[in-house]
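Engineer: A predicted structure for the sequence below; I have some questions about it.
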Amino acid sequence: MATAVPESLAPAGDAPFSGGTNQAPAAEAALTCGVCLTDFDAMFRRPLLLPRCGHTFCRLCIKDLAARGDIICPSCRQKYENVEPDSLPVNFNIQCLASSSKIHTALQAEDSGSLCPEHRVRLSFWCSSCDAAACGECLFDHHPRNSHSVCRIQEVVTQVKERAERLSIASCEEVVIRLGYSVTRTLRDLSDIQEAAHLLQETTRIYRKAQSANTLSSITSVFESAKTVRDRVWALQDGIEEGNSVSIPDQVILSSRPAVLALSEGGGLAQVKVEKKGIHVYSLRPASTAYSVAIKLTVLMSCVKKESPMVFLDIKAGERRLGRVYITLVGKMKRSQQFQALCLGTLGPCYRGTRFDGMSEKGQPGEYLRGGDYQGKGGLGGEALMDNLEWGREWSQPKTAGQVCGVGGEEQRKFGSLFAVCLRDNPDDVFKCPFGNVTEGLEVLQVACRHEPFNVVHVGDCGLLIPLS
């Protein structure tokens, strides 16, 4: 059974794995943290990339450096001021290689000790008819191929590995759905508690008014108020009788008072709402916002599909809301990681409140909209938050409607956070580095382009989407 190898793990050719004996120690060194000399993993020692210098160290060591003040790279002494460790991008190539290396080493160790007790030969085959491992000698003695189903044992390992991966992905998706339902129920319960407390105060006030009312008009007013309160009480009871079934309306928040927020390690708070398309994590605000329940932002981020994260932009013209745009990003690209950070504000700057600064090729094939200047310099700002952003070469693609592309090239760091959204196809022209696609709401941007005056069109809010399906 052939198994596809992910591109990030596939060797470019035979050369890196042939010949020299010094390559293995070098590869092993690349998979360990240079500070604590411990192997990277996908949990506590995730490889975090320092974006300006490109060096990688484990999460625990980066946190230890940050606890002493500004992060200073142990390799080159590059200084990172006011940077939260968990806001640094993960070096997914190193993480995948580290995980793959551990699995391969474990399999080698297991195979070397798995000898046939009868023939003292390595068990290289698996007989599914007998549900047992076999060596080459066993195939002749006990597992004839004309009547038994036999395959190489590595194929069984591959099959089990694929099943385990599918189960883990399915479990993650189920957890995200349950998380959405839990947030929904929490919001409803909080709203009911506050509504019940308010109704208790209302009933006390109405009772006192009924005792003191002496005229027909006053007692009629009290009676109408009592009926209204009674209807609201019955509404609470109906909610209890509905049981545990959860439906997700356009917006689940039933009251403006209760709030579920995501708490970043830097103390910022992001509002969490469960809407039709899933869990929406809005951009971070200062910690002065009042809230009822807080979830760690890192917990929500662990539910994001790393290969294709989704973000959203709420587009406004002045105070008028034009609509919402959903964008699916190419997770492996640094421009995508930077765009996601700017939608959430995890690295400090945020796209919230930024204006769209212009259009190019208006009315022509390849027409696109420009934005992303978080520095407010009319399209002449928007400095990159990460180094070595993709540009040109293998990243270039023909212009298609919905593409989201970077603007600042390799030598234009001051424009590195700007972006363009293509509104019309033009197969005769290219974007240098498309890193995402508008999956819903392209018509909102097309309406925004026609708005007069155009200079009031901006991003009202933005954030991250965790789909529930």
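Structural biologist: It's in.

Engineer: Going by C-alpha atoms from here, please, whenever you check contacts or count neighbours.
Structural biologist: Noted.

Engineer: For the residue positioned nearest the centre of the chain, which three-state class applies?
Structural biologist: The chain has residue 304 as the residue nearest its centroid, 3.2 Å off, counting by C-alpha atoms, centre = their mean. Under DSSP: H, G, I helix; E, B strand; the rest coil, residue 304 falls in the coil class.

Engineer: nearest spatial neighbour of it, skipping sequence neighbours?
Structural biologist: Nearest non-adjacent residue to residue 304, counting by C-alpha to C-alpha, 6 or more residues apart in numbering: residue 466, 6.0 Å away.

Engineer: Now do the contacts for that neighbour.
Structural biologist: Contacts for residue 466 (C-alpha atoms under 8 Å, 6 or more residues apart in numbering) come out as 176, 278, 279, 280, 281, 303, 304, 310.

Engineer: Below is structure B, check it against A:
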Amino acid sequence: MSTEDRFQRRITARDLLEIGGPLKQQIERGSVYCVHQVASEPKYGRVSLSNGKLCIHRMEDCQIPDDACIVNYEEARTLVDPSSRQTFLELGTNGATLGRLIIRLSPDTKGAEQFALICAGEKGVSYANTKLFQVHHRGKIYEYVGGGDYEYNNGDGGKALVAGLELGPEYERPWVAGTVRGFWGLGSSVSAQFFISTHDHPAGVCSPAFGIVEEGLEILTNAVQCSTDITEVYVQDCGIILNS
């Protein structure tokens, strides 16, 4: 019996777009999932609805109800407009949820592509359960927060998962609060890490930048102000948004 044959009902991406009635109720109950094969093993990402946005939470190895509705991840992913992608990072501390950052990614850049696939857990690893590891230049206009070490969770790792991460003019953005950027160069071993600016820097330019926090930046800035140890703040969950 195949993985998908275990379930009573398979749905399509079109079903997700036409959400309503019983399917909406099932999503709200947490029993609609995407299924994705990673290294020949099935991984599952829960589908949720938040403020009208359909979200796919990161793929993971988990038990799901036998009566769950499932949709193929590759099919669901076609609903995402590559020119205007959104992802989310849900932050928490000491077991409590702080809130969600909604991040709009730049179109057609390798940096944005990598960030999205790690948020989705598409390659078998994600930012979930990784801590923020440093506040750089605390209190200065060029303050920013680092995170995303999915390998060692201490700022020493986070190797690239896509090829072709090279600096170019498409990655240069004004240094404004909420700018999301990476850190890479020839031979960099931490290319999957991300850094989020918390203040505007009128004369500054961010590179390599690939996104902007559109919602929830105050959650991060409050965490910086209230936490003497930013490593107590971590990514509880992450994923991609379908109808952004």
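Structural biologist: Sure, I can see it. All values reported here derive from a predicted model rather than from experimental measurement.

Engineer: Superposed, what's their TM-score?
Structural biologist: After superposition, the two chains reach a TM-score of 0.86 (TM-score structural alignment, normalised by the length of structure 2), with 228 aligned residues with a C-alpha RMSD of 2.2 Å.

Engineer: thinking again about what came up before, map the residue nearest to the centre of structure 1 onto structure 2.
Structural biologist: Counting by TM-score structural alignment, residue 304 of structure 1 lines up with residue 80 in structure 2.

Engineer: Could I get the contacting residues of that match?
Structural biologist: 241, 242, 243, 244.

Engineer: and the gap between the last one and residue 19 of structure 2?
Structural biologist: The one in question is residue 244 of structure 2. Residue 244 of structure 2 sits 15 Å away from residue 19 of structure 2, going by C-alpha to C-alpha, to the nearest Å.

Engineer: Am I right that the residue nearest to residue 304 of structure 1 is in a strand?
Structural biologist: Yes. The assignment for residue 466 of structure 1 is a strand, going by three-state DSSP.

Engineer: Map it onto structure 2.
Structural biologist: In structure 2, the residue matched to residue 466 of structure 1 (TM-score structural alignment) is residue 242.

Engineer: Residue 299 of structure 1: how many residues sit nearby?
Structural biologist: By other C-alpha atoms under 10 Å, 12 other residues sit near residue 299 of structure 1.

Engineer: element containing it, please.
Structural biologist: Per DSSP states H and E, residue 299 of structure 1 falls inside helix 297-301.

Engineer: can you pull out the helices in structure 2?
Structural biologist: Secondary structure of structure 2 (DSSP state H): helices at 13-17, 21-29, 73-77, 110-120, 217-226.

Engineer: Out of those, which gets nearest to residue 129 of structure 2?
Structural biologist: With C-alpha to C-alpha as the criterion, residue 129 of structure 2 lies closest to helix 110-120 of these, at 11.5 Å.

Engineer: so where is that closest one in structure 1?
Structural biologist: Taking TM-score structural alignment, helix 110-120 of structure 2 hits residues 334-344 over in structure 1.

Engineer: mean shift between that stretch and structure 2?
Structural biologist: Following superposition, stretch 334-344 of structure 1 is found to deviate from structure 2 by 0.5 Å on average (mean C-alpha distance after the TM-score superposition for structure 1).

Engineer: quick one, what contacts whatever residue of structure 2 lines up with residue 259 of structure 1?
Structural biologist: The alignment partner of residue 259 of structure 1 in structure 2, by TM-score structural alignment, is residue 31. Contacts for residue 31 of structure 2 (C-alpha under 8 Å, 6+ apart) come out as 46, 47, 64, 65, 67, 68, 69.

Engineer: Reformat those as JSON lines; add distance to residue 203 of structure 2 and neighbour count.
Structural biologist: Shown next, in JSON lines, are the contacts of residue 31 of structure 2 (distance: C-alpha to C-alpha, whole Å; neighbours: other C-alpha atoms under 10 Å):
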{"residue": "46", "distance to residue 203 of structure 2": "42", "neighbour count": "20"}
{"residue": "47", "distance to residue 203 of structure 2": "41", "neighbour count": "26"}
{"residue": "64", "distance to residue 203 of structure 2": "50", "neighbour count": "17"}
{"residue": "65", "distance to residue 203 of structure 2": "53", "neighbour count": "12"}
{"residue": "67", "distance to residue 203 of structure 2": "55", "neighbour count": "12"}
{"residue": "68", "distance to residue 203 of structure 2": "52", "neighbour count": "18"}
{"residue": "69", "distance to residue 203 of structure 2": "51", "neighbour count": "23"}
